[in-house]
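# show me the folded form of this:
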Amino acid sequence: MKSLSKFFLTVGLVTTLAACGNGGSSSSSSALDDKANKGWPEELTLVQMPNENNPNAASMYTALRDHLSEELGIEVKEFEGGSYAVGIEALASGNLDIMLASPMSYYQANQKAGAELLVTPQVEGYEYYTAFITKKDNEEINNMEDLKGKNFAFVNAASSSGYLYPKGTLVQEFDLDPDLLEQSGYFFENVTFSEFHANSVMGVLMGDFDAAAVAIGQMDSMIQAGTIKEDDFKIIGRTQNIPDASYIIREDLPEDFKEAIREAFVSFEDEQYFEAVHNDPNARFVETEQTYYDPTIEMLDAINALEDEK
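Have a look, this model is predicted:
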């Protein structure tokens, strides 16, 4: 879940979030009475984002929802969204409690709604980064410096792994002007946005691009599927590790409620869920430090990606 979403929430979801808020229906149960005495809401609203690496993951989210509901003793309403912008507005208005967020969307939510980092899925021993690739037999490109004057492909201007991180790497490594990088003739001969990681990989293979920035996970998936052969490519550079998307939460919820939610996530140990959603049955949710995204935000600032958000 490294790219910024290209999708949009449905009108139904937007309407539902706006209408439902956190008021919920009254209940006479002692459990809800206890929550009310603490100032806890009677329900929790959670939005998941589509998993571009595993579109079938959504079928497993019910297990997490049910676990949170049982641990907290309140109803948990879950929706699948697609627009971080709509989710951030819902957080700011109090109509949404928790959402899965990329570094950029967390920064926006923190600025606009004071959102806090909650938990992050952690897969031990796995590094997610963007690789700078070219064809194995391309003798003109053997290192990052050789990219100068070549035809290059990013994925999409809203993609963390396909654009923001590789652009940040280039700007910081070669002291480039971030506002000029995409201009033909400045550093690259020409820059193309392929829209999908797979398009970038195949474009390099077919000779449409001399090189491209591609998420290593996407490369691995294509190799495992037999779509491409590992020996057809060489990696000439890479970005820093890209942090996983994290769940973020409204800051104005009661502190003990936020801590209870955090503990509920951390206690979730459904191996089928983690296998389906994170491709590792041993993955788990861990508490997220509020400084987790700081290096990423510094990088985004270096490429002027935050100018419109300040």
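
# please make it C-alpha for all contacts and neighbour counts, starting now.
OK.

# just the strands in the stretch 1-150 of the chain please.
Remark: strands assigned in the stretch 1-150 of the chain by DSSP state E, counting those that start in this stretch are 43-48, 75-80, 98-101, 116-122, 130-135.

# now the helices for the stretch 151-300 of the chain?
Counting by DSSP state H, counting those that start in this stretch, the stretch 151-300 of the chain has helices at residues 165-174, 197-206, 216-224, 255-266, 271-278, 294-302.

# between the ones you listed, which one is closest to residue 97.
helix 255-266 (10.0 Å; C-alpha to C-alpha).

# one more, for comparison:
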Amino acid sequence: MTKKQFSRRSLLASTSAAVTYGLAGCIQGEGDSEETTTGTQMGAGASDFDPANPEFPQPMRALIQSGFETGTLEDLENMETRDEPRYGDPVQQTPSNDDDLIDPDKLAFAMTPTEDPAAYRDTMQPLMDNIAKETGKEVEYFPLQSYASMIEAMRSERLHVGGFSTGPTPFAVNLAGAVPFSIQVSDDGAFGYRLWLATQADNDEINGLDDLSGKRVAHSEPSSNSGNQAPRALFENEGVTPGEDYEVSYSGGHEQSILGVANGDYDAAPVCSTCVTRVANSGNVDPTNIKVVWASNPFPTTSFNYRYNLTPEIQDGIRKAFIDYDYSDTKIAETFEGRGKWTEIDYATAYDIILQIQEKNGVEYQTGNLEE
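Next comes the predicted model:
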């Protein structure tokens, strides 16, 4: 791991036209029933996929091979800043009164909850070492089992630095005083993920959103952004209303959704692109047997946050530990698909599409609305 000064690139929010395009989702297949291609035919033409001008349906394999599961720095550069979030509260400002600041002896760090709450302890050690170096504070890993408990820990000042995944990030801002300041990127600037609508490659009845009527469609779980909240908002914007035009079945997760599609348990599923790419790369699903019939613009992935009322010196040290170091030669990059660097973000800007989705879905920022 080496220290170097990256350009502190800010994520920018869309212009009004681009925002409309982003919420609408996006990129939709244009073939009609007379011109659709079968899974076998698409497999033969996989090399023809152009990420700059995507057309659907496409084999899942072609999207993975082209890196279409993530966004790029070009996507970021085509956005404009927002001064205030369109929904919910803005990020809280650092208090001007010293009495309102906190200066803990130890800084508690946590990552997004997993089945094994301590799974990321060793992976994130290089980062925690640099937080300690830059702040002069001891850093301890704080394993937590749910987003609700993670948000409560930051709200009560027991958690000071944490990675919140996409959907819970606005909850952390509105309920816990979190300041989202960075996301991970790879050496070539890849970031985030997309929402894909996947079905069987040989399913000739589904080649776009309009074909979901009356079908068995798996959403992952209620609090998931790409697995439930995003499709409810973005699909409706395209004229397809989940729960009305098709019955929603909750699978329990993105892996369960894509495996259910592969096994024929569901006709289709909206899934997180990077999640199902990991499933394919692990050999648990054959991407040649899956096709993607619709895809969204990229979403930001896990945001990294500190609590707003940490002293300015601690805040600055935390930022430096993330932004000024290259972790490409550590377990961090190995674990997170080569994303060994961080770039700065502005919450109102980077999470604009997420806030649009949550506003459209009537999300209320209460811990009870976070699924355990």
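
# ok, back up a step: any idea which of the strands of the stretch 1-150 of structure 1 gets closest to residue 295 of structure 1?
Closest of those to residue 295 of structure 1 is strand 116-122, at 14.7 Å (criterion: C-alpha to C-alpha).

# distance to residue 218 of structure 1 for the strands of the stretch 1-150 of structure 1 - can I get that in CSV?
Compiled in CSV, the strands of the stretch 1-150 of structure 1 are given as follows (distance: least, C-alpha to C-alpha, whole Å):
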stretch, distance to residue 218 of structure 1
strand 43-48, 21
strand 75-80, 23
strand 98-101, 20
strand 116-122, 19
strand 130-135, 9
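
# go through those and name the closest to residue 277 of structure 1.
Closest of the strands of the stretch 1-150 of structure 1 to residue 277 of structure 1 is strand 116-122, at 9.9 Å (criterion: C-alpha to C-alpha).

# quick one: contacts for residue 124 of structure 2?
331-332 (C-alpha atoms under 8 Å, 6 or more residues apart in numbering).

# that one -> structure 1?
Superposed on structure 1 with TM-score structural alignment, residue 124 of structure 2 falls opposite residue 61.

# what residues does the residue nearest the centre of structure 2 make contact with?
In structure 2, the centroid-proximal residue (C-alpha atoms, centre = their mean) is residue 301; its distance is 2.9 Å. Neighbouring residues of residue 301 of structure 2 by C-alpha under 8 Å, 6+ apart: 165-166, 183-184, 191-193.

# hang on, the earlier thing: okay if I get the strands of the stretch 1-150 of structure 1 as JSON lines plus distance to residue 190 of structure 1 and mean neighbour count?
Formatted as JSON lines, the strands of the stretch 1-150 of structure 1 follow (distance: least, C-alpha to C-alpha, whole Å; neighbours: other C-alpha atoms under 10 Å):
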{"stretch": "strand 43-48", "distance to residue 190 of structure 1": "36", "mean neighbour count": "21"}
{"stretch": "strand 75-80", "distance to residue 190 of structure 1": "37", "mean neighbour count": "18"}
{"stretch": "strand 98-101", "distance to residue 190 of structure 1": "32", "mean neighbour count": "27"}
{"stretch": "strand 116-122", "distance to residue 190 of structure 1": "37", "mean neighbour count": "22"}
{"stretch": "strand 130-135", "distance to residue 190 of structure 1": "15", "mean neighbour count": "26"}
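
# of all these, which one comes closest to residue 270 of structure 1?
strand 116-122 (12.7 Å).

# rewinding a little: now distance to residue 36 of structure 1 and mean neighbour count too, for the helices of the stretch 151-300 of structure 1, in TSV please.
Listed next are the helices of the stretch 151-300 of structure 1 as TSV, based on distance: least, C-alpha to C-alpha, whole Å; neighbours: other C-alpha under 10 Å:
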stretch	distance to residue 36 of structure 1	mean neighbour count
helix 165-174	44	20
helix 197-206	48	20
helix 216-224	45	16
helix 255-266	11	17
helix 271-278	31	19
helix 294-302	36	17
